[in-house]
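>>> Dropping the sequence and predicted coords here.
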Amino acid sequence: MNYRPPRWLPGGQLQTIWPALYSRRVFGSKPGYLRQRWDTPDGDFIDVDFLRYEPAAPASAAPRPLLVVFHGLEGSSRSHYSEAFADLAREQGWACALPHFRGCSGEINRAPRAYHSGDHAEIGWILARLRSAHPGVPLMAVGVSLGGNALLRWAGEVGAHAAQSVDAVAAVCAPLDLAAGGHAIGRGFNRQVYNRMFMRTLVPKALQKLGQHPGLFDRRALLSARDLYAFDNVFTAPLHGFRNTEDYWSRASAKPLLDAIRVPALVVNPRNDPFVPAASLPRQHEVGSHVTLWQPAHGGHVGFASGRLPGHVRAMPDAVAGWLAGRAGLQTGVRAESAHG
């Protein structure tokens, strides 16, 4: 990806914050979704939003290729990158599914657990169900940030069996080394801005979970947590089978399994991402032959704004979808204005 930021948007912090808040996400109307609630094998549920086409396709229409988008930490189908990918899918005539991790669809889930960065079993279950519902069509999956790490973790865990569910996968701004990313977000400007932003939603949702399941964790310890490290130590790690934060960050990271991936996989990491230190990024000799690394100098964390003020965020989705489509045997067109900064 040869991304060049516009002159009015210098630096990784601005390239992260501005696109999420102000840049255009779509080139047409805001995408509409149809929501399905799926019961999980353990008695819980997730909500999956499907791109709605107006007018609806006739029953005799050929099945559409499917793009699956996994969101990041505390994201949803309405995150800026989710709407940009859905807008792209609509332009290309693809179906698009946007699964929500547990508790991220606007309603707290039922089970005494939530979601985490290495939730590869959940990824595998979702993709297998989508493949079953969309047989015989290209199926491409992209994960953003946390969703990207979980997606690559799944692809590495199952190896050649991943091809039964997907034709190609991509991860954008995934914290492949969770310890490096976790420590980065806990320092300086990141701690004051992004850490606080995540804690404002994570802590209330954890308290809702405690209300559902009294005694699940130490309420006082949760309320004293001031960063993701402490939050993961009290909540995320023990609820999902990890000893503590260090164990969670180590065992859930996708980086050690990148050489085990056996389907086409694109890994996009800007080198100025405030959440993902450049020194922690994988090098070519650390990944398998099925993995392509894109590590542009700029882009921030899921930013990639292009064009004139206020910019748009379609440069990255267009580039990623073009790569995925090529591996899935599809033709796709990229907007001219999306190709340049």
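Alright, I've got the coordinates. Numbering: from 1, shown residues only.

>>> When you work out contacts or count neighbours from here on, use the C-alpha atoms and nothing else.
Will do.

>>> now the strands: where do they sit in the chain?
32-39, 45-52, 66-70, 95-99, 139-144, 168-172, 265-268, 291-294 (DSSP state E).

>>> just so I know, which of those strands lies nearest Arg25?
Closest to Arg25 of those is strand 32-39 (C-alpha to C-alpha; 13.5 Å).

>>> Could you list the residues in contact with that closest one?
With contact meaning C-alpha atoms under 8 Å, 6 or more residues apart in numbering, strand 32-39 is reached by 45-53.

>>> can you give me the helices in this structure?
Counting by DSSP state H, residue ranges of the helices within the chain are 12-21, 80-92, 120-133, 146-158, 178-185, 188-190, 196-212, 219-224, 228-231, 237-239, 245-252, 315-327.

>>> most neighbours per residue, which of those?
Of the helices of the chain, the one with the most neighbours on average (mean count of other C-alpha atoms under 10 Å) is helix 146-158, at a mean of 27.

>>> tilt between it and strand 66-70?
110 degrees (axes from the mean of the first three to the mean of the last three C-alpha atoms, to 10 degrees).

>>> on that earlier part again, please render the contacts of strand 32-39 as a markdown table that adds neighbour count to the earlier fields.
A markdown table is the format used below for those (neighbours: other C-alpha atoms under 10 Å):
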| residue | neighbour count |
| --- | --- |
| Phe45 | 19 |
| Ile46 | 21 |
| Asp47 | 21 |
| Val48 | 21 |
| Asp49 | 21 |
| Phe50 | 20 |
| Leu51 | 23 |
| Arg52 | 18 |
| Tyr53 | 15 |
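
>>> let's bring in a second model and compare:
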Amino acid sequence: MGVTGWLTGHQKLNYTHSDKSATIVLKDGKSTSLSQLCKDAIPPCYLNPLFFNGHLHTAWTVLDRSDPPIWYKRHIFESDDVTYDGTFAVDFVVRNSDSSSPLAKDASLPERTTFFAPEEFDALPSDDSKPMLVCLHGLSGGSHEVYLRGVLKPLVGDGANWEACVVNSRGCAMSKITSGVLYNARATWDIRQTVAWLRKAFPNRPLFAAGFSLGANILVNYIAEEGDSCELQAAVVCSNPWNLDCTNSALKRTWLGREVYLRFMASNMKKLVETHAETIQKNSDVDVDRVRKTRYLYEFDREIQCPTWGYPTEGAYYRDASSVDSLLGVRIPLLGVNAEDDPIAAGECIPFNEFKANPLTALVTTAVGGHLSWFEPSGGRWFARAVSTFPSST
């Protein structure tokens, strides 16, 4: 990159796709290839030149004070899966800009979130044909995350025609765990039930999905499991770790990866367990005291995911839960967005060859961008614009 490129923060967009990229029929009836659609839809990338590597971009996510105002109403679903029983929370975006409204003031829920009244939820189904986006957040996150709201804002803001909802992982976003079992990186059962419910409630809506970080991994696994029966029209996944065994090894290899990122992620997950300790202790396979003593994420997974799901090692869990092989089973148009300097979803673990092998998938990467970051000089996040424009174009 030359001096001009550095000063402007321009990042080259690198596309990876099959030589036989799938044909996509556009809204106007014209046809194009998936690869060309992505190139036409995704905006140029200009990042803050002061954030010259992925660590700086990722660190700024902790300091970022932007606050896109998105309001939600929550419904608690009873799981219809006898193996993975319990409840899970789905937050539906609603149009409400009155900060004094009771909608913004439920202390038991994240800010700007309240519960549907039973009669409100019963009245939700519709025959309208508005496009709808289903979102899956990252590790220990939820519908309140700034990066997620940044994606939703242009789709559901003033004058926009989209509807959207966020499937919260069990125990996240101030939801309750009622089964004693924490979610994992292959927890596809709740998104499956949600999409099935949406298809029944909104038979005419085209359904799209967006996944972020761990939610991206879960989403790709779900889409592959559904195969040709997938009800989604298209999907986009951002900062997907793809190969969890590979990313774990990459993180353990460096001091920053081990002592900053793996510790930070473990700390967040331990807080989640502590919040729900009384319920999780009902799971006789898990020793909560041993979980409390873990320092790194892989130790946490060893004490939680391995005994819960029967994996002999955390490596076995990572290999089974990874979405890298699932990418080959995707049967709907899917866009992946990754930064090669992502300190969490390591660039060396991005499945370039798998994207080349599946005509229904395409990948865009940048050399710089970090994890769910890509901060622009304006303070916005480039990936939020990329994620929101792709579904609108398909």
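Good, I have the coordinates. From a predicted model like this one, the values you see are computed outputs, not experimental measurements.

>>> mind checking which of the strands of the first structure is nearest Leu223 of the first structure?
That would be, of the strands of the first structure and by C-alpha to C-alpha, strand 45-52, which comes in at 26.8 Å.

>>> Tell me the mean distance between that closest one and the second structure once they are aligned.
Strand 45-52 of the first structure, aligned to the second structure and superposed, deviates on average by 1.0 Å (mean C-alpha distance after the TM-score superposition for the first structure).

>>> residues in the second structure aligned with that strand?
Mapped onto the second structure using TM-score structural alignment, strand 45-52 of the first structure covers residues 87-94.

>>> contacting residues around the matching stretch?
70-79, 113, 143, 156, 163-170, 175-179, 190.

>>> got TSV for the helices of the first structure, with distance to Asp273 of the first structure too?
Converted to TSV, these look like this (distance: least, C-alpha to C-alpha, whole Å):
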stretch	distance to Asp273 of the first structure
helix 12-21	6
helix 80-92	15
helix 120-133	24
helix 146-158	14
helix 178-185	10
helix 188-190	11
helix 196-212	17
helix 219-224	28
helix 228-231	18
helix 237-239	25
helix 245-252	19
helix 315-327	14
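
>>> looking at those helices, which is closest to Val263 of the first structure?
helix 146-158 (7.5 Å).

>>> Give me the range in the second structure that the closest one lines up against.
Counting by TM-score structural alignment, helix 146-158 of the first structure corresponds to 214-226 in the second structure.

>>> Show the contacting residues for the most centrally placed residue in the second structure.
A centroid search over the second structure (C-alpha atoms, centre = their mean) returns Phe212, at 2.2 Å, as the residue closest to the centre. Counting by C-alpha under 8 Å, 6+ apart, Phe212 of the second structure touches 136-138, 237-240, 372.

>>> ok, the residues you listed vs Asn48 of the second structure, which is closest?
Leu372 (14.5 Å).

>>> Can you name the residues that contact the residue nearest to Arg110 of the first structure when sequence neighbours are not counted?
In space, and not counting its chain neighbours, Arg110 of the first structure is closest to Asp44: 5.5 Å by C-alpha to C-alpha, 6 or more residues apart in numbering. For Asp44 of the first structure, the contacting residues are 109-111, by C-alpha under 8 Å, 6+ apart.

>>> ok, the residues you listed vs Arg308 of the first structure, which is closest?
Of all the contacts of Asp44 of the first structure, Arg308 of the first structure sits closest to Asn109, with 41.0 Å by C-alpha to C-alpha.

>>> Please determine how far the aligned partner of the closest one in the second structure is located from Leu335 of the second structure.
Alignment note: Asn109 of the first structure maps to Ile177 in the second structure; criterion TM-score structural alignment. To Leu335 of the second structure, Ile177 of the second structure is 32 Å away according to C-alpha to C-alpha, to the nearest Å.

>>> Trp189 of the second structure now?
For Trp189 of the second structure, the distance to Leu335 of the second structure - C-alpha to C-alpha - is 22 Å.

>>> got it, and Ala321 of the second structure?
For Ala321 of the second structure relative to Leu335 of the second structure (C-alpha to C-alpha), the value is 20 Å.

>>> do the same with Phe208 of the second structure
For Phe208 of the second structure, the distance to Leu335 of the second structure - C-alpha to C-alpha - is 12 Å.

>>> go on, Leu372 of the second structure?
Distance from Leu372 of the second structure to Leu335 of the second structure, by C-alpha to C-alpha: 15 Å.

>>> Can you name the residues that contact the residue in the second structure that Ala278 of the first structure lines up against?
Matched to the second structure by TM-score structural alignment, Ala278 of the first structure sits across from Gly347. Contacts for Gly347 of the second structure (C-alpha under 8 Å, 6+ apart) come out as 338-341.

>>> As TSV, these with distance to Leu148 of the second structure would be great.
TSV is the format used below for these (distance: C-alpha to C-alpha, whole Å):
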residue	distance to Leu148 of the second structure
Asn338	16
Ala339	17
Glu340	21
Asp341	21
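
>>> rewinding a little: just the contacts of Asp44 of the first structure now: which is nearest Pro204 of the first structure?
Relative to Pro204 of the first structure, the closest of the contacts of Asp44 of the first structure is Asn109; by C-alpha to C-alpha it sits at 13.4 Å.

>>> Just give the closest residue to that closest one, not the sequence neighbours.
Gly103 (5.0 Å).

>>> Count the neighbours of that neighbour for me.
Using other C-alpha atoms under 10 Å, Gly103 of the first structure has 22 neighbouring residues.

>>> Check Gly310 of the second structure too.
Using other C-alpha under 10 Å: Gly310 of the second structure sits among 11 other residues.
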